[in-house]
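**Q** Have a look at this fold, sequence not included:
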């Protein structure tokens, strides 16, 4: 058997937009023997293993290096095994019937409030990059002493704008989830 058959890439619809659907998809794949290994670009990397009935759950939390061990230990004590992390996104797995991580509406609201803060920061950063790039472009054209500055400005604006749109979408999705969650 080749190594290529031992790993599998699965695309994601976006955790901000389809968190429950994504976690259910990962559970169905685990039952077929494709276990989540890590996040991948716009999706997940799965590894072939023994089929298992697993429930996956996402937590969103910014962790300092000295908080990581205790954070993962708390979940482990509750029956949840840390699977992978990407930035502030952490996925855990457990056997069906394990007590849910978020058992009341207020803790779920806290999770989405953290996600809104992250989305807001990313959106503001991309907006600033877009505006700074536009400013460089304008300054380069006005001063006219360099042809490089307007090109740098255009590049920065394009990168900022390209990332600004998805940042706004993620921010809005989590904001709506927070707004309409029961407290």
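**A** Received it, and whenever you're ready, just let me know what you need. Source: prediction; values computed, not measured.

**Q** C-alpha from now on. contacts and neighbour counts both.
**A** Noted.

**Q** Next, the contact list for the residue most central in space within the chain, please.
**A** Nearest to the mean C-alpha position of the chain, by CA atoms, centre = their mean, lies residue 89 at 5.1 Å. By CA atoms under 8 Å, 6 or more residues apart in numbering, residue 89 lies in contact with 58, 59, 60, 61.

**Q** another structure for you, compare them:
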């Protein structure tokens, strides 16, 4: 007989971290225990009800991952899984929080902010490049089908870039506010 599995959508690791971990703790009381995170959903396995807390931490340093995870070995927080720099932990209800002061919590969000900032800058560069390319093609347009096709590709790239940029700007603003609070 296989395990009972349930997938629960995440509100977004940056957008609703507190809401997600609260929801996971409530589901653990019903016996749905976090096993992994995939894309935008939590994979839960049916087991014994548990009164536990969850914490999501961010550390994208791949070189010191073993050292990072070993910091938790002697604590009440047990590593569950990792996904693209996000690390999921659980501990018994009432365990000492991973982040006990504003300074360390700010460091967590600063790491996320640096990544978001790079994505935003890269996406803006993509959009500007596409728009400049379209302008250049418009200047030399001689009715060529190749140039028209290239202009369509560049305008699609600019549109996709804008579509990508908006949510990343929103996430960057949210992380920036967490740093400043």
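**A** All right, it came through fine. None of the values given here were measured: they were computed from a predicted structure.

**Q** quick one on the thing from earlier: kindly state which residue of the second structure is aligned to the residue nearest to the centre of the first structure.
**A** Residue 89 of the first structure maps onto residue 86 of the second structure when the alignment is built from TM-score structural alignment.

**Q** just residue 29 of the first structure next, same as before
**A** Alignment note: residue 29 of the first structure maps to residue 27 in the second structure; criterion TM-score structural alignment.

**Q** Look up how far residue 54 of the second structure lies from its match.
**A** Per CA to CA, to the nearest Å, residue 27 of the second structure is found 11 Å from residue 54 of the second structure.

**Q** Same list (the contacts of residue 89 of the first structure) but as a markdown table, adding neighbour count.
**A** As requested, these are exported to a markdown table (neighbours: other CA atoms under 10 Å):
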| residue | neighbour count |
| --- | --- |
| 58 | 19 |
| 59 | 18 |
| 60 | 19 |
| 61 | 17 |
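
**Q** How many residues are close by residue 122 of the first structure?
**A** Number of residues near residue 122 of the first structure (other CA atoms under 10 Å) recorded here: 19.

**Q** And it? What does it align with in the second structure?
**A** Residue correspondence to the second structure (TM-score structural alignment): residue 122 of the first structure is matched to residue 119.

**Q** Do you have the strands of the second structure handy? List them.
**A** Using DSSP state E, the strands of the second structure run over residues 5-9, 32-38, 41-46, 52-58, 78-83, 86-92.

**Q** and the last one, how far from the first structure on average?
**A** Its matched residues in the first structure lie on average 1.2 Å from strand 86-92 of the second structure after superposition (mean CA distance after the TM-score superposition for the first structure).

**Q** Fine by me, thanks again.
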